[in-house]
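In: Following is a predicted model, sequence given first.
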Amino acid sequence: DEYLTMKAAESGVFRKKAVKAHGILTVTGSGLIRKGSLFATEGGIRFVSVADAAIVSAGNIEVKAVDAGTLGNVPARTITKIPFSIPGISGVTNEAAMQDGYDEEEDEALRDRHLEHVRYPGASGNKRHYIEWATSVPGIGAASCIRAWNGANTVKVIVSDANYTTVSESLIKKVYERIAEQNPINAIVTVVSATIKTINIEARVRGQPNADDFKQAVQKYFREIARAGLGKDSYVSIAKIGALLLQSGAAQDYDSLTLNGAAVNISLTTEELPALGRVVLHG
């Protein structure tokens, strides 16, 4: 939506661009890997080395995806191809998943940030200011701020990523650096990732259980909680989960519904985000 992009920019809120995934590759052999050397997955997702590296027998190199977006967040041990041979280098793999690839900010997220800025503008280093600075960083989906959390002139900023889950150390560093550029009161700032509370769901259902549609509906509900609730005392509603069982077509009726083994709402602290764990639907 170009009009939304323009209107948000007029108020100083800019659509966040897509971000390239990055990570570490382990290469075997002995040779010189030049900056820009290509590596790829079996499916053709490409990565390039970010610096020259001399490898003797084996070694690690840092790479980033050629294309920005979540497509670059490939699982561990999937980058195994060297499209153009490198003298002396015989193999490659990634021992850990690539991380921090994010798509361009969607309209809904940009609209939310724009409206928050217009209704509750950040000023003079107030809480809203820290939240605005944190959420302006590509890859960050939500943030909250606690003033004087560890004494006078201290500020704690809690962040989740654009998928409303935990944040990598490299992304936390980017948030800290963005705040440090702007911080008008020279507060002592700590930036931390939100933590995950796993929610396991079990119920006895009538009809043919359709767990996939139900899981998607629950995950959407959890994202809504994360967007609205980070920094607030919130909870996962067992009544809402029951309603989603019926609305998603997962069951015609149900009983014995539990969340984490009990028929109760699940409370979330100001730093917790819900994540779906096991779903067991007994037919």
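Out: Yep, it's here.
In: From now on I want contacts and neighbour counts done on CA atoms only, so please keep to that.
Out: OK.
In: Can you give me every residue that contacts the residue positioned nearest the centre of the chain?
Out: Centrality entry for the chain: nearest residue to the mean C-alpha point is Asp161, 2.9 Å, by C-alpha atoms, centre = their mean. By C-alpha atoms under 8 Å, 6 or more residues apart in numbering, the contact list for Asp161 reads Gly139, Ile140, Gly141, Ala142, Val167.
In: If you tally nearby residues, what's the number for the third one?
Out: Which is Gly141. 22 (other C-alpha atoms under 10 Å).
In: Equivalent analysis for the second one, please.
Out: Burial of Ile140, expressed as a neighbour count using other C-alpha under 10 Å, amounts to 26.
In: same check, this time on Ser90
Out: 15.
In: Tell me how far Asn12 lies from Arg113.
Out: One thing to correct before we go on: residue 12 is Gly, not Asn. Per C-alpha to C-alpha, to the nearest Å, Gly12 is found 11 Å from Arg113.
In: Looking at those two, which has the bigger crowd around it?
Out: Using other C-alpha under 10 Å, the more surrounded residue of Gly12 and Arg113 is Arg113, with 22 against 12.
In: Now do the same for the more buried one: helix, strand or coil?
Out: At Arg113, secondary structure determined by DSSP: H, G, I helix; E, B strand; the rest coil is helix.
In: quick one: it from Ala97, how far?
Out: From Arg113 to Ala97 the distance is 30 Å (C-alpha to C-alpha).
In: and if you look at Pro75?
Out: Pro75 is 4 Å from Ala97, by C-alpha to C-alpha.
In: likewise Gly91?
Out: The value you get for Gly91 to Ala97, if C-alpha to C-alpha is used, is 17 Å.
In: more neighbours, the two?
Out: Ala97 (18 against 14).
In: biggest separation within the contacts of Asp161, which pair?
Out: Longest distance between any two of these is 10.7 Å, between Ala142 and Val167; criterion C-alpha to C-alpha.
In: what is in contact with the two at once?
Out: With C-alpha under 8 Å, 6+ apart, Ala142 and Val167 have common neighbours Val159, Ser160, Asp161.
In: Below is structure B, check it against A:
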Amino acid sequence: MYEEQTFDAIMQRMLERIPDTLDKRESSPVYMALAPAAVELASLYVGFDCMLAETFGDTASREYLIRLCADRGITPKTATYAVLELETDVEVPVGTRFTGGDHFYKVTASGQVTCEQPGAAGNEYLGDVIPVEYVMGLTTAKLTRVLIYGEDDEDTEVLRLRYQESFNERAFAGNAKDYHDKTLGIAGVGAVKVIRAWNGPGTVKLVILDSVFGKATDVLIQTVQKEFDPNKDGHGDGLAPIGHAVTVDTASEVTVNIAATITYDNGYDLNTCKTQIETAIEEYFAGLRKNWENQSKLVVRIASIDAAIMGVKGVVDVTGTTLNGGGNVELTEYEIPVLGVVTYG
């Protein structure tokens, strides 16, 4: 806004106020007297510009955006710890520490460990782990899957979007917005649909996805259930208001098998393109799942899959694509697609 208020522009205005009968050249006493003031004024205008940007949510830097969010009762989400399934050949006491990959893990429940490093990095390693201290009778220990995904600190632009959305709809006393925001505030939850009066008055169902927009594990479902209504009785023992009997569930997975005939460019064939093709299809499916919360239902479209395949280097044409032996696959409101078998013609 104040980009034009440079040293030269300010000096020009100041010198115009000095009579022409006086020497106003750069080496003159008049010029030398005004120059320091012009430098300070130019600096002030730069400061005004920065201050104006930090005043509004769409331009504020992270530090000041956090302060603006605080006025709306919004705090940035901090990094969370990944919870993983641990398979061992003997029962391992709670508190036992393991190491695997680049991380350390601590047993927090039977068959479960929590990564000691917060963030998404805790999701990356699956495989054999070694106890930090000797465990009697233990010969094998392995991390087999992620139960609750760890998340990094909330991205600035995601926080900014939450701030802007807070003006559109107000979360209050168990309304849909309140359930939505509180559910997404639980570590490991990436999306939620709130179903009101799903089983009669006073009942609420929360259908959730995990933080990578996949089907939630039983552990995550139980965690969210405990937070809202541990006994599903509406007695107000959790976040849900008294009289709201809350049930937590997750979306159902629908496997989509794909068949397509693909023509390759010179120097390319199925062996060189297969991994990239299936990665492109997976990314399309991931995009659908990520948008699940905002859609009444998802549709897996042949045209979109063809476009994803055509975007792979070395592919020149794709024809005859079918999904589960037919056309587009239309899902219900509480279903998400997962990629099955890809058959190449």
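Out: Arrived safely. Computed from a prediction, not measured in an experiment: that's the story for all the values here.
In: what about the aligned partner of Asn291 of structure 2 in structure 1, neighbour count?
Out: Residue pairing (TM-score structural alignment): Asn291 of structure 2 is matched to Ala228 of structure 1. As a burial measure, Ala228 of structure 1 scores 13 neighbours (other C-alpha under 10 Å).
In: Now the terminal residues of stretch 24-35 of structure 1, how far apart.
Out: End-to-end distance (C-alpha to C-alpha), stretch 24-35 of structure 1: 14 Å.
In: Show me what counts as buried in it.
Out: Neighbour-count burial for stretch 24-35 of structure 1 flags Ile24, Leu25, Thr26, Val27, Thr28, Gly29, Ser30, Gly31, Ile33 (criterion: 16 or more other C-alpha atoms under 10 Å).
In: of all these, which comes closest to Asp253 of structure 1?
Out: Ile24 (48.5 Å).
In: host element of the closest one?
Out: Element membership of Ile24 of structure 1 [criterion: DSSP states H and E] is strand 22-29.
In: Repeat that for Val205 of structure 1.
Out: strand 195-206.
In: Now find how far off-centre that strand is within its chain.
Out: Centroid separation for strand 195-206 of structure 1 versus its chain: 21 Å, with C-alpha atoms, centre = their mean, to the nearest Å.
In: same thing with stretch 18-25 of structure 1?
Out: Distance, centroid of stretch 18-25 of structure 1 to centroid of chain: 14 Å (C-alpha atoms, centre = their mean).
In: what's the span of that stretch, first residue to last?
Out: Start-to-end, stretch 18-25 of structure 1 (C-alpha to C-alpha) is 22 Å.
In: Going by neighbour count, which residues of it are buried?
Out: Applying 16+ other C-alpha under 10 Å to stretch 18-25 of structure 1 flags Ala18, Val19, Lys20, Ala21, His22, Gly23, Ile24, Leu25 as buried.
In: which one among the residues you listed gets closest to Glu104 of structure 1?
Out: Of the buried residues of stretch 18-25 of structure 1, the one sitting nearest to Glu104 of structure 1 (C-alpha to C-alpha) turns out to be Ala18, at 4.0 Å.
In: Alignment lookup: the closest one to structure 2.
Out: Under TM-score structural alignment, Ala18 of structure 1 pairs with Thr80 in structure 2.
In: before we move on, what about Gly141 of structure 1?
Out: Gly141 of structure 1 maps onto Gly190 in structure 2, by TM-score structural alignment.
In: Pretty sure that match sits against His180.
Out: No: look at Gly190 of structure 2 against His180 with C-alpha atoms under 8 Å: they stay out of range, at 10.8 Å.
In: Show the residue spans covered by the strands in the stretch 51-200 of structure 2.
Out: 83-88, 97-100, 103-109, 112-115, 127-128, 130-131, 141-148, 189-196 (DSSP state E, counting those that start in this stretch).
In: Give me whichever of those strands is most buried.
Out: Of all the strands of the stretch 51-200 of structure 2, strand 112-115 has the most neighbours on average by mean count of other C-alpha atoms under 10 Å, namely a mean of 24.
In: Now the lengthiest helix in structure 1 on structure 2. Mean distance?
Out: Taking DSSP state H as the criterion, structure 1 has its longest helix at helix 211-229. Once superposed with structure 2, the aligned residues differ from helix 211-229 of structure 1 by a mean of 2.7 Å; criterion: mean C-alpha distance after the TM-score superposition for structure 1.
In: Now the next helix or strand after that helix on structure 2. Mean distance?
Out: Moving toward the C-terminus from helix 211-229 of structure 1, the first helix or strand encountered (DSSP H and E) is strand 234-236. Compared with structure 2 after fitting, strand 234-236 of structure 1 deviates on average by 1.6 Å (mean C-alpha distance after the TM-score superposition for structure 1).
In: Could you check how far strand 234-236 of structure 1 is from the centre of its chain?
Out: 19 Å.
In: what's that strand in contact with?
Out: Phe222, Ile225, Asn265, Ile266, Ser267, Leu268, Thr269, Thr270, Pro274.
In: Among the residues you listed, name the ones in strands.
Out: If you go by DSSP state E, the contacts of strand 234-236 of structure 1 have Ile266, Ser267, Leu268, Pro274 in strands.
In: out of those, who's nearest Phe84 of structure 1?
Out: Of all those, Pro274 has the smallest distance to Phe84 of structure 1: 43.6 Å, by C-alpha to C-alpha.
In: Return the residue of structure 2 aligned against the closest one.
Out: Using TM-score structural alignment, Pro274 of structure 1 pairs with Pro337 in structure 2.
In: and if you look at Ala217 of structure 1?
Out: In structure 2, Ala217 of structure 1 lands on Ala280 (TM-score structural alignment).
In: what about the closest residue in space to that match that isn't next to it in sequence, how many neighbours?
Out: Closest residue to Ala280 of structure 2 apart from its sequence neighbours, by C-alpha to C-alpha, 6 or more residues apart in numbering: Ala308 at 5.6 Å. Using other C-alpha under 10 Å, Ala308 of structure 2 has 19 neighbouring residues.
In: Quick check: Ala308 of structure 2 vs Thr279 of structure 2, distance?
Out: 9 Å.
In: returning to that earlier point: which neighbouring elements make contact with the longest helix of structure 1?
Out: strand 140-147, strand 234-236, helix 238-247, strand 272-282 (3 or more C-alpha pairs under 8 Å, 6 or more residues apart in numbering; DSSP states H and E).
In: Ile186 of structure 2 and Val312 of structure 2, how far apart?
Out: Distance from Ile186 of structure 2 to Val312 of structure 2, by C-alpha to C-alpha: 37 Å.
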